[in-house]
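A.B. asks: everything below, folded, please.
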Amino acid sequence: MKPRRATSHAIPHVHPAKIQVSNGAGAEEATRSKKPQRPSSQCDAKIAAGAVVCVESEIRGDVTIGARTVVHPKARIIAEAGPIIIGEGNLIEEQALIINSYPENIMPDAEGVEPKTMVIGTNNVFEVGCVSQALKIGDNNVIESKSDLGRNVILTSGCIVGACCQVNACEVVPENTVVYGSNCIRRVQSEKPQSQTLQLDFLMKILPNYHHLKKTVKGSGTPVRN
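C.D. replies: Sure thing, here's the model as predicted:
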């Protein structure tokens, strides 16, 4: 009797290329099914209808922003020691910092510290890289690039704080004051700074085409000043 030939159950051969094509097609289909997610536009700020606030800006705390105010990407508005109220038609550029912070000699957890509201009027311009801690700012002011406003300063209206200038003393800056130069020289100009209406109109049309915006509060109008 001839020895019985061993039989083996052959495993079906699958070409590796077919596996790769199958997996690739599945990955491609899964990728297509996932649409790019829109950045979250939720924030604690109360943003009036008509304002343009880019989601790349940083807003923390109790902040109210009026209509027709434009907040660029990378701008920062931080309410630590109390609320911040920003009026209509303000322009806040990249890397500008508006902060309501505690004085240096007071700790945030100290007892008996009452919050102080920061109020910013209308038609002010905060240029690139400026820092503003002033609790009271009027209307039609220009805080130029890299300038610094201290917490104890009251900026009235129609003032210009020149680039890289510092105003940190406890004082009320008179209307139409211009601070300029390396020595922070002061003079009074005869006219207020020009309105930024045309620039605001342009930015309000262009920015939404390239940046997602934070949600506005329906039916909100001009913030009430204290």
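
A.B. asks: going forward, measure contacts and count neighbours with C-alpha atoms only.
C.D. replies: Noted.

A.B. asks: residues contacting the most centrally placed residue in the chain?
C.D. replies: With distances taken as CA atoms, centre = their mean, Ser57 lies nearest the centre of the chain, 2.7 Å away. Listed by CA atoms under 8 Å, 6 or more residues apart in numbering, the contact set of Ser57 reads Val71, His72, Pro73, Lys74, Ala75, Arg76.

A.B. asks: chain center to the lengthiest helix in the chain: distance?
C.D. replies: Selection of the longest helix in the chain by residue count, based on DSSP state H, yields helix 16-33. With CA atoms, centre = their mean, to the nearest Å as the basis, helix 16-33 stands 41 Å off its chain's centre.

A.B. asks: let's see this one next, to set against the first:
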Amino acid sequence: MSTQAAQPAPQSTSSSRPPVSLGQTTHLDPGAYVRGSHAITLGEHSLVHPRAHLVAIHGPISIGDGCIISEKCVIGGPVQGSASPGLPQSPETEHNESDPSKTTIGANVYIQANAQIHAGATIQDAVLIEAHAVVLLGVTVGSHAKVCAGVTLERDLEDWAVVYGHGDVKRSRKPSADAGAEQADLVETVRLKAMDKEREGTAAILKLASRMASVAKKK
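C.D. replies: So this is what the prediction gives:
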């Protein structure tokens, strides 16, 4: 994976600045908040929105190709206890360096606004995490799965599953019959293409806004 060391430094909510490696085609917005001491790695063609939080306090963060990390998301959040709807800003959650928990986000993952992926969680490829959902420590979300808005996910979710309600109601997005499976694959391909267009368009707008803000500061 190629890296771009000269990317503008995002704002940080902490004096501790983690090492960040990102693909040349990835946009990590200067308005994102990056904190911690562990490494953060982003693949190609990904987009991290302003006010998204990448928290590498408890362990490294790996984000794959083609992802969208929306505003006010928290990646690598609280480890201790249960889910918290707030940002990971309590001092007691910032010192566990002896047992790092890697947070892994696969390729083509869309994490919507205000969602939280706690440190130590694994999100596999092509997953959709809707707004205000929370994935807890140690949980694995299978590929092409969907965590609906507001769900707190406490246990692993299999491939193609949809979880909603209070996190205990599930259904499959992919029929077992061959014809139905092919149709589901087609629908998923269309969804991912639409996600590509959204990511590319939004990234272009944010890059332009960043350049304009930089020019304005120099005047």
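
A.B. asks: who wins for neighbours among the contacts of Ser57 of structure 1?
C.D. replies: When neighbours are counted as other CA atoms under 10 Å, the busiest of those turns out to be Val71, with 29 neighbours.

A.B. asks: please pull up the equivalent of that one in structure 2.
C.D. replies: With TM-score structural alignment as the matching criterion, the partner of Val71 of structure 1 in structure 2 is Val48.

A.B. asks: for its match, give its distance to Gly36 of structure 2.
C.D. replies: According to CA to CA, to the nearest Å, Val48 of structure 2 stands 17 Å off from Gly36 of structure 2.

A.B. asks: repeat that for Ala149 of structure 2.
C.D. replies: Taking CA to CA, one finds Ala149 of structure 2 at 28 Å from Gly36 of structure 2.

A.B. asks: repeat that for Thr152 of structure 2.
C.D. replies: To Gly36 of structure 2, Thr152 of structure 2 is 24 Å away according to CA to CA.

A.B. asks: helix or strand right after the longest helix of structure 1?
C.D. replies: Next helix or strand after helix 16-33 of structure 1 toward the C-terminus (DSSP states H and E): strand 46-47.

A.B. asks: what range in structure 2 does the very next helix or strand once past that following strand sit on?
C.D. replies: Scanning the chain past strand 46-47 of structure 1 towards its C-terminal end, the next helix or strand to appear is strand 52-53 (assignment: DSSP H and E). Mapping strand 52-53 of structure 1 onto structure 2 (TM-score structural alignment) gives residues 27-28.

A.B. asks: once aligned, what mean separation remains between that stretch and structure 1?
C.D. replies: Following the fit onto structure 1, the mean deviation recorded for stretch 27-28 of structure 2 is 1.0 Å by mean CA distance after the TM-score superposition for structure 1.

A.B. asks: give me the contact list for that stretch.
C.D. replies: Applying CA under 8 Å, 6+ apart, the set of residues contacting stretch 27-28 of structure 2 from outside is Pro10, His45, Ser46, Leu47, Val48, His49, Ala203, Lys207.

A.B. asks: would you list the buried entries among those residues?
C.D. replies: If you count burial by 16 or more other CA atoms under 10 Å, the buried members of the contacts of stretch 27-28 of structure 2 come out as Pro10, His45, Ser46, Leu47, Val48, His49, Ala203.

A.B. asks: turn the residues you listed into CSV, including secondary structure and distance to Gly23 of structure 2.
C.D. replies: Conversion of those to CSV gives the following (DSSP: H, G, I helix; E, B strand; the rest coil; distance: CA to CA, whole Å):
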residue, secondary structure, distance to Gly23 of structure 2
Pro10, coil, 15
His45, coil, 7
Ser46, coil, 8
Leu47, strand, 11
Val48, strand, 12
His49, coil, 16
Ala203, helix, 14
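
A.B. asks: quick one on the thing from earlier: comparing Ala149 and Gly36 of structure 2, which shows the higher neighbour count?
C.D. replies: Each of Ala149 of structure 2 and Gly36 has its neighbours counted (other CA under 10 Å); Gly36 has more, 24 against 19.

A.B. asks: which parts of structure 2 are helices?
C.D. replies: Under DSSP H, structure 2 gives helices at 178-218.

A.B. asks: I figured Ile98 of structure 1 hits Ile78, correct?
C.D. replies: Yes. When contacts are counted by CA atoms under 8 Å, Ile98 of structure 1 is listed as touching Ile78 (6.4 Å).

A.B. asks: more neighbours: the two, which one.
C.D. replies: In this view Ile98 of structure 1 and Ile78 are compared by other CA under 10 Å, and Ile98 has more residues nearby, 24 against 19.

A.B. asks: residues contacting the more buried one?
C.D. replies: Applying CA under 8 Å, 6+ apart, we find Ile98 of structure 1 in contact with Arg76, Ile77, Ile78, Val131, Ser132, Gln133.

A.B. asks: that one pairs with which position in structure 2?
C.D. replies: Using TM-score structural alignment, Ile98 of structure 1 lines up with Ile75 in structure 2.

A.B. asks: same check on Ser147 of structure 1?
C.D. replies: Following TM-score structural alignment, the counterpart assigned to Ser147 of structure 1 within structure 2 is Ala133.

A.B. asks: in this structure its match contacts Ala149, no?
C.D. replies: Yes. With contacts defined as CA under 8 Å, Ala133 of structure 2 counts as touching Ala149 at a distance of 5.2 Å.

A.B. asks: can you tell me which of the buried ones among the contacts of stretch 27-28 of structure 2 is nearest Ile69 of structure 2?
C.D. replies: Val48 (4.7 Å; CA to CA).
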